[in-house]
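Undergrad: I'll drop the sequence and a predicted model, then ask my questions.
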Amino acid sequence: MAGVDDQRDDRALRADCESCFGLCCVALTLSASADFAIDKKAGTPCSNLRTDFRCGIHTRLRQSGFPGCTVYDCFGAGQQVSQVTFGGTDWRRAPETASQMFAVFPVVRQLHELLRYLTEALTLRPARALHVELRRLLEETERLTGLGPDALEKLDVATHRQDVNVLLLRTSDLVRRDAGSKTKDRKKNRRGADLVGARLGGADLKGADLRGAYLIAADLTGADLRLADLIGADLRDADLAGADLTGSIFLTQPQLNAAKGDRSTRLPPGLTRPAHWS
């Protein structure tokens, strides 16, 4: 599905914790639940954050009651904010930057997530008619990530996200149509559907629209999810054992990390089998 002329280096969209000031461990709110063992307010450092900005229980997060941390991905926003937006000055040495740094981080994280989707869209041959528009929005999104702290804090990222989403929807339609999926096929048009705990083992979901679908704890064992649109789908505890996700679009590593699977689960290129899978 990838176009030779549209390959891009996506290393900047992968978290580099060594270059980050532990922003996800401070800027975000944690609520005691099955995902997090503690309550923590936004702007308050997690009790497990060390002075070198590393997690003190990184190798045993799941065993310690923090599985939610293992499925989080900033898409490289942490190092962007730490090293570019704030020029390598951390919030401990310069506490006057802390509140703004923590406010800017979620904004840049959204922009980097959009960059991740746009970069993938540019590799999809069925959507090549949209590549000029996709490149334009990609370049505009990259420009926005380079803004200063004041501009980023005021940025209307929701409006920009909506503009990108319109183009991603068109991309999805072209890819799934190329797979033989019909947009009016009710069985495969499950956008935003409540499929919590659904029994979909062995289901033919090739080219399905599962954008934003709630697939929490769904049985997807052996399901055909080739070329399915999975952007924003909630796959927490979904069983993907033996499922075929080859060529599925807009699937991210955090979604896989939140799901269950096994060695027979087939994944798209660029994504890795989570360590906790059987």
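TA: Arrived safely, thanks for sending.
Undergrad: alpha carbons only for contacts and neighbour counts from here, please
TA: Fine.
Undergrad: List the contacts of the helix ranked longest in the chain.
TA: Across the chain, the helix with the greatest residue count (assigned by DSSP state H) is helix 98-121. With Cα atoms under 8 Å, 6 or more residues apart in numbering as the test, helix 98-121 has contacts from 8, 10, 13, 23, 26-27, 43, 74-78, 80-81, 86, 91-92, 127, 134-135, 137-138, 141-142, 144-145, 149, 152-153, 155, 157, 161, 164, 168, 171, 249-250.
Undergrad: need the next SSE after that helix, C-terminal direction.
TA: Sequence-wise, the next helix or strand downstream of helix 98-121 (DSSP states H and E) is helix 131-145.
Undergrad: The contacts of helix 98-121 in helices, which ones?
TA: Those of these lying in helices (DSSP H): 77-78, 134-135, 137-138, 141-142, 144-145, 149, 152-153, 157, 161, 164, 168, 171.
Undergrad: Show me which of those are buried.
TA: Taking 16 or more other Cα atoms under 10 Å as the criterion, what is buried in the ones in helices among the contacts of helix 98-121 is 77-78, 134-135, 137-138, 141, 144-145, 149, 152-153, 157, 164, 168, 171.
Undergrad: Those residues: which two are farthest apart?
TA: Greatest spacing in those, by Cα to Cα: 149 and 171 (31.9 Å).
Undergrad: coming back round to it: and the buried ones among the ones in helices among the contacts of helix 98-121, which is closest to residue 62?
TA: Among these, and counting by Cα to Cα, the member closest to residue 62 is residue 78, at 21.9 Å.
Undergrad: Contacts only, for that closest one.
TA: 15-17, 19-24, 105, 109.
Undergrad: and it, how far is that from residue 112?
TA: 10 Å (Cα to Cα, to the nearest Å).
Undergrad: Residue 75 now?
TA: Applying Cα to Cα to residue 75 and residue 112 gives a distance of 6 Å.
Undergrad: what sits up against stretch 36-56?
TA: Under Cα under 8 Å, 6+ apart, the answer for stretch 36-56 is 17, 20-22, 25-32, 57, 64-69, 98-99, 102.
Undergrad: quick one: which of the residues you listed sit in strands?
TA: Of the contacts of stretch 36-56, none are assigned to strands by DSSP state E.
Undergrad: Give the PyMOL command for selecting the buried subset of those.
TA: Of the contacts of stretch 36-56, the buried ones can be selected in PyMOL as follows, counting by 16+ other Cα under 10 Å:
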select buried, resi 17+20+21+22+25+26+27+28+30+65+66+67+68+69+98+102
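Undergrad: this is the comparison structure:
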Amino acid sequence: MQDRKDAGHDRSGLRGDCARCFGLCCVALPFAASADFALDKPAGKPCPNLRDDHRCGIHTRLRQQGFTGCTVYDCFGAGQKVSQVVFGGRDWRTAGEDGEDARLMFEVFPVVRHLHELMWYVTEALALGAARPVHGELRRALERTEQLTLLPPVELVALDVDAHRREVNVLLLRASELARAGVRRGKGRPKDRRGADLIGARLNRTDLRGASLRGACLIAADLTGADLRDADLIGADLRNANLTDADLTGAFFLTQPQVDAARGSTGTRLPGSVSRPAHWTARS
């Protein structure tokens, strides 16, 4: 299993804290009526379930009410950063009579969310002992990304997030290669399934240890009992994937939204960076 160490970076600021946010995800983001959302909502319009105190009125019943999409969303702490730091605690409801400040806040939120997600990945890469050769560059990338989140709102909106992500992704890819270098599948190298179309694939009990599944589409894939130890899962789409009894010990770049979107059981082994979803059953 991949050796990890405490990189000395606190992730608490990269976890959503709804108590310090003004319900930005419930207002800024659009969603369309589908299996994930019970109704249409345009960007910038408050969800009808959002209360005046910025709390969700059906938070404990989101799945039952048809809002599964809300249960698998994570702002990575961008909500409180935008609410309390970038806009200094100003509520979007009273951010300006013409509504311009509120619109700017809604445009800034997804930008900071992308940057915070990137910081989450970089922080995890810094905890990979085998990735020490690139730790120096990763620390500089983390500092630079944090600095970008503190730019004035107008500069944040104009920021080329994709260009910055591409630069940092080079380091994340290198960290992944170093972390997986010592893993072998049988007598060969770990499989490279980056960007693979694996929708509904039957991968039950498949040996995927140390595999690269970066950006792979695993929607509704059967991964029952699969060995995913030390696998790179950055950007993998795990919606409705069956992880019952799968072993993801040591898997890295796995986020809570990915796990929440999948199905699993008490027999599913997860890395310490994520929590077992409450909706998972004893045997899915």
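TA: On my side now, so go ahead. Since this is a predicted model, take the numbers as computed values, not measurements.
Undergrad: How close are the two chains, by TM-score?
TA: The TM-score (TM-score structural alignment, normalised by the length of structure 1) is 0.97; 275 aligned residues with a Cα RMSD of 1.3 Å.
Undergrad: residues contacting residue 227 of structure 2?
TA: Per Cα under 8 Å, 6+ apart, neighbours of residue 227 of structure 2: 205-209, 246-248.
Undergrad: Among those, which one has the most neighbours?
TA: residue 209 (27 neighbours; other Cα atoms under 10 Å).
Undergrad: who's in contact with that one?
TA: Residues in contact with residue 209 of structure 2 (Cα under 8 Å, 6+ apart) are 183-185, 190, 227-231.
Undergrad: try it again with 7 Å
TA: By Cα atoms under 7 Å, 6 or more residues apart in numbering, the residues touching residue 209 of structure 2 are 185, 190, 227-231.
Undergrad: how far away is the aligned partner of it in structure 1 from residue 12 of structure 1?
TA: Aligning on TM-score structural alignment places residue 209 of structure 2 opposite residue 206 in structure 1. Counting by Cα to Cα, the gap from residue 206 of structure 1 to residue 12 of structure 1 is 31 Å.
Undergrad: same thing with residue 59 of structure 1?
TA: 24 Å.
Undergrad: With neighbour numbers in mind, choose between the two.
TA: Legend: neighbour count by other Cα under 10 Å for residue 59 of structure 1 and residue 12, higher for residue 12 (15 against 10).
Undergrad: Residue 217 of structure 1 maps to what in structure 2?
TA: By TM-score structural alignment, residue 217 of structure 1 lines up with residue 220.
Undergrad: My guess is its match contacts residue 239. True?
TA: Yes: at 6.4 Å, residue 220 of structure 2 counts as touching residue 239 under the criterion of Cα atoms under 7 Å.
Undergrad: From residue 276 of structure 2, how far off is the equivalent of residue 140 of structure 1 over in structure 2?
TA: Using TM-score structural alignment, the partner of residue 140 of structure 1 in structure 2 is residue 144. Separation of residue 144 of structure 2 from residue 276 of structure 2 (Cα to Cα): 32 Å.
Undergrad: hang on, the earlier thing: helix/strand/coil for the match of residue 217 of structure 1?
TA: Classification of residue 220 of structure 2 using DSSP: H, G, I helix; E, B strand; the rest coil returns coil.
Undergrad: cool, and the one 4 residues further on?
TA: On the three-state scheme (three-state DSSP), residue 224 of structure 2 is labelled coil.
Undergrad: so it touches residue 248, yeah?
TA: No: look at residue 224 of structure 2 against residue 248 with Cα under 7 Å: they stay out of range, at 11.4 Å.
Undergrad: Need the contacts of residue 227 of structure 2 in a markdown table (columns: secondary structure and distance to residue 267 of structure 2).
TA: Shown next, in a markdown table, are the contacts of residue 227 of structure 2 (DSSP: H, G, I helix; E, B strand; the rest coil; distance: Cα to Cα, whole Å):
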| residue | secondary structure | distance to residue 267 of structure 2 |
| --- | --- | --- |
| 205 | coil | 13 |
| 206 | coil | 16 |
| 207 | strand | 17 |
| 208 | coil | 18 |
| 209 | coil | 18 |
| 246 | coil | 7 |
| 247 | strand | 9 |
| 248 | coil | 11 |
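Undergrad: What is the nearest of those residues to residue 262 of structure 2?
TA: When the contacts of residue 227 of structure 2 are compared against residue 262 of structure 2 (criterion: Cα to Cα), the nearest one is residue 246, at 11.7 Å.
Undergrad: Once you drop chain neighbours, what's closest to the most centrally placed residue in structure 2?
TA: Centre of structure 2 computed as the mean C-alpha position; nearest residue by Cα atoms, centre = their mean is residue 255, 4.5 Å away. Spatially, and ignoring its direct neighbours in sequence, residue 255 of structure 2 is nearest to residue 274 (6.5 Å; Cα to Cα, 6 or more residues apart in numbering).
Undergrad: Can you find the partner of the one you found in structure 1?
TA: So, by TM-score structural alignment, residue 274 of structure 2 is matched to residue 271.
Undergrad: Pull the number of nearby residues for its match.
TA: Around residue 271 of structure 1 there are 12 residues (other Cα under 10 Å).
Undergrad: Could you do residue 63 of structure 1 as well?
TA: Based on other Cα under 10 Å, the number of other residues close to residue 63 of structure 1 is 9.
Undergrad: What are the neighbouring residues in contact with it?
TA: Contacts of residue 63 of structure 1 by Cα under 7 Å, 6+ apart: none found.
Undergrad: measure it to residue 17 of structure 1 for me?
TA: Residue 63 of structure 1 is 21 Å from residue 17 of structure 1, by Cα to Cα.
Undergrad: again, but for residue 239 of structure 1
TA: For residue 239 of structure 1 relative to residue 17 of structure 1 (Cα to Cα), the value is 29 Å.
Undergrad: I'm done for today, thanks for sticking with me.
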